[in-house]
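K.L.:
My questions concern the predicted model and sequence given below.
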Amino acid sequence: MFFNRRTPQSAARPTGRLRLGTAAVAVLGLGVLTACGGGSGCSSEAPDSTTIKDLVVDVLAEPDSLDPFYRNTAEAQRYYRLVYSSLLQWNEDGTLAPDLAAELPEVSKDRLTWTVKLREGVTFHDGSALTAADVVHTIEQAKDPENGAVWLAAMSYVESATAQGDDTVVLKLSEPYAYLDGKLAMLPIISDEDDYKPNATYATTGNGSGPYALASLKRGDALTLERNEDYYGEPMKFETITFKVVPEDASRIARLTNGDSHIVPDLPTDQVELVTKRNANAVTVESNVSRLFAYPSMKADRPTSNTDFRLAIAYAVDRQRIVDQVYSGAGRPNSTYLTYGTLHHDEDLGLAFGAEPDLAKAKEHLAASGVELDRKFNIIAVNDPQVTSAATILQSNLKDLGIESTVESQDVAGFYANLVSGDYDLILFDAPASTSTGFAPDYVNGGLNSQAANNFAKFADAEMDDLLDVALTAQGEEAQAEAWRAVQQRDVETQGNIQLVVSQSSQAWSKQLVGYEPSALLWLNTLRDVT
């Protein structure tokens, strides 16, 4: 089901706390539309997947670091979700299950004490035993602001973690954080025998307890994993999994249809029909929603540090043109960080800036900002064809507003230093919302809380911080919905990140890969189900 601007879908709101909150959430589980009437079952004569021992996944880019604390991008998570394990695990139907934990946590009546029993006999890839001390070490490293971990905000309400023997961890919370269980399914557990240094200890190596271990890394070419024969869970099907870097769409499609690869997780939506005509499977994954947004620099000498200037941009964007031209209609306009399909998303606020430009309001805010540029405004787009195309549309929109701008495309590694320092105007980025929307609305805290490590734009607003604190600790569906609506309202007023559109992702896979369906989550979670 593609989004449609004239008949926008209402965001389904699951009644259970542990439900996936992604787009078209009523289609739980795999949540896909096949373009060939039967997913991997399109051909009854497809070879058995038992013939595939070495799985090849063609990706647009490799992780710029293998550190599971350093990035939560799609390319990073595809790697470390196979190499590292977490206390809990997300199922495809949106429920939680024990992973390293022997059972679901025991939670005190006041929800301030969480007791986690660990399963026995788990080892890291280096052969050392995984114990409660490793879990405590992991949480302490994630909580240390000096480490700048992407999981800092997720652990912010954990006041202390204590080991009771080798098999029990007790977490004490400062407040009854409503979404801790989901975060325990996200935090990769690392070994306390490794002296963790950010983007150093695990930058090119790995030591997890997951079903696969790092075999080799050839920068710019391929990342290969080998099956962990000592894995505590059910062994996965493939002896090796290789992530092959193939940036060109045409090359990835050709390799898949020629039998050189088995999965293409980043298929442009307008190529689904082409792939199916070439006798491979291709789908648009409804529940995998990506946010296209812009980081505005908050550095005092940058025009985007001015709220009215940011709002001028927000009103000037032709979001529907981006949806139609860049994503072939598989998307919708978006105005708030709390993305369409997420639990507690408010439909009206999510469409606050409209589908088409409102130049009158844009000019009002531009005048109110008092900003008069004596140079060209600079737009950096992450090195992705779709994001770059969207940037050129934004460039045209800004010209209509009277702002001349330039567009340049850069890899994350190229612009990251600028992002951290604030030495830029606007950076366009595309982030899969399912990284968090499958788990809770609290991913917003990571991007808009002034103290969050992954608030890269360094947006700081005291009122937003207070509203986020209320939303993160509100108890009960009604109170949570009200609190998150207030967060969205403040987001519309401030645009700490300027939201543009949300889009659906597509994926292709070989008919030889019998039994495979794309995951409703960001990573290749359903590889576990291939037998």
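P.N.:
That came in fine, so what should we check first?

K.L.:
make it CA atoms for all contacts and neighbour counts henceforth
P.N.:
Noted.

K.L.:
And for K53, the neighbour number?
P.N.:
Residues contacting K53 under the criterion other C-alpha atoms under 10 Å number 12.

K.L.:
List the residues that contact the residue lying closest to it once chain neighbours are set aside.
P.N.:
Using C-alpha to C-alpha, 6 or more residues apart in numbering and skipping the chain neighbours, the partner closest in space to K53 is F238 (4.9 Å). Neighbour list for F238: 52-55, 227 [criterion: C-alpha atoms under 8 Å, 6 or more residues apart in numbering].

K.L.:
Go ahead and confirm E229 touches M236.
P.N.:
No - E229 is not in contact with M236 according to C-alpha atoms under 8 Å; the separation is 9.5 Å.

K.L.:
Give the intersection of the neighbour lists for those two.
P.N.:
Taking C-alpha under 8 Å, 6+ apart as the contact rule, E229 and M236 both touch P211.

K.L.:
Who has more neighbours out of these two?
P.N.:
For E229 versus M236, neighbours defined as other C-alpha under 10 Å are more numerous around M236 (18 against 13).

K.L.:
which SSE is that one in?
P.N.:
For M236, there is no enclosing helix or strand under DSSP states H and E.

K.L.:
Would you mind giving the secondary structure of the nearest residue to it once chain neighbours are set aside?
P.N.:
Counting by C-alpha to C-alpha, 6+ apart, M236 lies nearest to R528, which is 5.8 Å off, once chain neighbours are set aside. Secondary structure for R528, judged by DSSP: H, G, I helix; E, B strand; the rest coil, is helix.

K.L.:
try it against this one:
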Amino acid sequence: MAARSMRGAIRGAGAAALAGALAVTASACSSPGGGGSGKGGDSAVVGIAYEPETLSPLLGYGKDGNSKIFDGLLTLDARMGLKPALAVALPEVSADRLTYTYKLRQGVKFSDGRPFTAKDVVFTYTTILDPKTNNPSKGELDAVKEVRASGDDTVVFTLKYPYAPFAQRTVLPVVPEHIAGKQDVNTGDFATAPVGTGPYKLVKWSRSEKIAFEANPGYWGGAPKVKKFTMAIIKDDDVRATRLRSGDLDGAILPPNLAEGFAKDQHKKTYAAKTYDYRNVTLPTGNKVTGDTAVRRALDLAVDRAAMVDKILDGAGKPAYGPVPTGSPWFAAGTERPHDLAAAKKILDEAGWKPGSDGIREKDGVRAAFPLWYLSGDKLRQDHALAYASDAKKAGVDITTQAGTWEVIEPRMKEEAVLAGGGSPGDPDFDQYTLLNSSLAGDGFNNMAHYANETVDKALDEGRKSGDTAARKSAYDSIQRELVKNPGYTFLTHIDHLYVVNDRWDGLTTQTEPHDHGLASGPWWNVETWAPKK
């Protein structure tokens, strides 16, 4: 996973990765309860691949918005534009871009009936920034110097530096001080029994099985027409497809080859979401093979990205040369890498990696071989890993692919490669800082490759702290050029997400999605606005 990397990314976005690590249990394959194909139009059950590690925004849940239980000051529309939520308007920004003032919506209540005020906003942000709070994404609020209430209806943020994308950070969900403030932030039951201002209330969270919601009748935006909404947690792609076909699910996220199986089903529609989601291979510096810059550069050229897009994704994606998609205005033109096996072999030859009798290269007694881990049950990761290993072997590098849960994989990440992923729409700081900053090496799933590059570190700080768009573009261009010279990761593909849903509701759309998806992404990103077809 990676960039807001792995668990750091996943924990934060509400489509978290840890439970993706859990094996499918018998309960996960049983009926999730309520809804299902053919049930009433006011209920829906959808299949997702991962579940959150927590439901507390104080610990990272829903930090990119769309949490369903909660609202932020702002939210994102279908085109990923910012719009007011708990705030009545976009913030007023001072001339020096260091002060952001939000006027709050009046009359909003938490689902327990207590009023929402500016104190709840201040409590949320100050608690997340407290060093004692175990929020892996608190670095995303590094720019905040102070947050204070001005009466009950105004919140003022003062920044340390003019952080350009700060307003987008305020989609972060707001929690009630009167509940969360009375318990230990790290161990209290708010993480599993939250209360918010959002369109839905949590009914039950059965770990590794389902998360059940019911409509919040007092929601300030109007009570949803879908009264019961259940997310069935099904790690295995094939099992999700089977349950969708059997009528046990109303919708599911599926890899391209399985989504294709529903193309002729007149009662289902497939929704494709453009994404920043990439798959990459970590190349840990702690490994004698993957830590060699020559090996990294050779693998970067040996991999056939176009073939992966065609054969693995069925065209639902595009080659990835870094965390920034080629169609983004932040992409550095000229950093595309061709598939060039001859050039890859030449790099290895010149670096002293010579082919042995079996064709696998060696240098100073070290064989060019290493394991590559991927998440069990994730067919896309498996297919990418196998294709990558096949391409590498043609250059004389022997990669052994191995499946495992995150509990198995995480302790090995410092020295062994992982078929990972990441990606966040919007500002490049959101994804690149945690993916590449050397200070975050070994910090959970941040900077999984332990990548260390002084030029990159400097550019990451410049991009984060500069308020000048041209200067920021220059900084992120330099990062992408450094990744050509010394790629700590081999980026493979950017993936379009495919969702298959029963065609019995109006109002379904998709947004441009991050790596973390399924829980609050997909066509159900706006389930509160769905209406049963008449």
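P.N.:
It's in. A quick note: this is a predicted structure, and the numbers were derived from the prediction, not measured.

K.L.:
hang on, the earlier thing: keep only the contacts of F238 of the first structure that stay in contact in the second structure.
P.N.:
With both residues aligned by TM-score structural alignment, their matches' C-alpha atoms under 8 Å, the contacts of the contacts of F238 of the first structure that the second structure also has are 52-55, 227.

K.L.:
Just the buried residues of the residues you listed.
P.N.:
52, 54-55, 227 (16 or more other C-alpha atoms under 10 Å).

K.L.:
so where is stretch 505-518 of the first structure in the second structure?
P.N.:
Under TM-score structural alignment, stretch 505-518 of the first structure corresponds to residues 497-510 of the second structure.

K.L.:
Repeat that for stretch 318-333 of the first structure.
P.N.:
Aligned using TM-score structural alignment, stretch 318-333 of the first structure spans residues 304-319 in the second structure.

K.L.:
First-to-last residue distance for the matching stretch?
P.N.:
Terminal residues of stretch 304-319 of the second structure lie 9 Å apart, using C-alpha to C-alpha, to the nearest Å.

K.L.:
ditto for stretch 84-91 of the second structure
P.N.:
9 Å.

K.L.:
ok, now stretch 165-177 of the second structure?
P.N.:
End-to-end distance for stretch 165-177 of the second structure: 26 Å, by C-alpha to C-alpha.

K.L.:
got a list of contacts for stretch 487-500 of the first structure?
P.N.:
With C-alpha under 8 Å, 6+ apart, stretch 487-500 of the first structure has contacts from 291-296, 307, 310-311, 313-314, 317, 319, 333-338, 346, 349-350, 352, 447-448, 457, 459-460, 464, 467-468, 471.

K.L.:
what's the answer for stretch 128-140 of the first structure, then?
P.N.:
Contacts to stretch 128-140 of the first structure, defined as C-alpha under 8 Å, 6+ apart, come from residues 118, 121-124, 155, 161-169, 188-192, 209.

K.L.:
Please apply the same query to stretch 452-472 of the second structure.
P.N.:
Stretch 452-472 of the second structure is contacted by residues 97, 161-164, 429, 432-433, 436-438, 473, 475-476, 478-479, 482 when judged by C-alpha under 8 Å, 6+ apart.

K.L.:
buried ones in that stretch?
P.N.:
Going by neighbour count (16+ other C-alpha under 10 Å), the buried part of stretch 452-472 of the second structure is 452-453, 456-457, 459-460, 462-467, 472.

K.L.:
and of those, the nearest to D71 of the second structure?
P.N.:
D71 of the second structure has its nearest neighbour among those in R464, at 25.5 Å by C-alpha to C-alpha.

K.L.:
Nearest to T242 of the first structure among the contacts of F238 of the first structure?
P.N.:
For the contacts of F238 of the first structure, the nearest to T242 of the first structure is L55 (6.2 Å; C-alpha to C-alpha).

K.L.:
Hmm, that closest one is touching D260, no?
P.N.:
No - counting by C-alpha under 8 Å, L55 of the first structure stays clear of D260, with 9.8 Å between them.

K.L.:
Now which residue in the first structure aligns to I409 of the second structure?
P.N.:
When the first structure is aligned by TM-score structural alignment, the residue opposite I409 of the second structure is F415.

K.L.:
Its match and Y295 of the first structure, how far apart?
P.N.:
12 Å.

K.L.:
what's the burial count for D308 of the first structure?
P.N.:
24.

K.L.:
Name the SS class of it, please.
P.N.:
State at D308 of the first structure, reduced to three classes by three-state DSSP: helix.

K.L.:
Would you agree it is in contact with K363?
P.N.:
No - using C-alpha under 8 Å, D308 of the first structure is not in contact with K363; the gap is 9.9 Å.

K.L.:
Tell me which stretches of the stretch 1-150 of the first structure form helices.
P.N.:
Along the stretch 1-150 of the first structure, counting by DSSP state H, counting those that start in this stretch, helices occupy 74-83, 132-143.

K.L.:
Now tabulate the ones you listed in TSV and tack on distance to Y196 of the first structure and mean neighbour count.
P.N.:
Supplementary listing: the helices of the stretch 1-150 of the first structure in TSV, determined by distance: least, C-alpha to C-alpha, whole Å; neighbours: other C-alpha atoms under 10 Å:
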stretch	distance to Y196 of the first structure	mean neighbour count
helix 74-83	16	22
helix 132-143	8	22
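
K.L.:
So which of those helices is nearest S369 of the first structure?
P.N.:
helix 74-83 (36.2 Å).

K.L.:
Distance from the match of stretch 505-518 of the first structure to the middle of the chain?
P.N.:
Between the centre of stretch 497-510 of the second structure and the centre of its chain there are 21 Å (C-alpha atoms, centre = their mean, to the nearest Å).

K.L.:
do the same with stretch 199-207 of the second structure
P.N.:
Offset of stretch 199-207 of the second structure from its chain centre (C-alpha atoms, centre = their mean): 21 Å.

K.L.:
Which secondary structure state does the aligned residue in the second structure for S297 of the first structure sit in?
P.N.:
Alignment note (TM-score structural alignment): S297 of the first structure maps to P284 of the second structure. Under three-state DSSP, P284 of the second structure falls in the coil class.

K.L.:
List the contacts of the counterpart of V57 of the first structure in the second structure.
P.N.:
Mapped onto the second structure by TM-score structural alignment, V57 of the first structure lines up with V46. Residues near V46 of the second structure by C-alpha under 8 Å, 6+ apart: 230-232, 249-252.

K.L.:
From D250 of the second structure, how far out is V46 of the second structure?
P.N.:
For V46 of the second structure, the distance to D250 of the second structure equals 5 Å [C-alpha to C-alpha].
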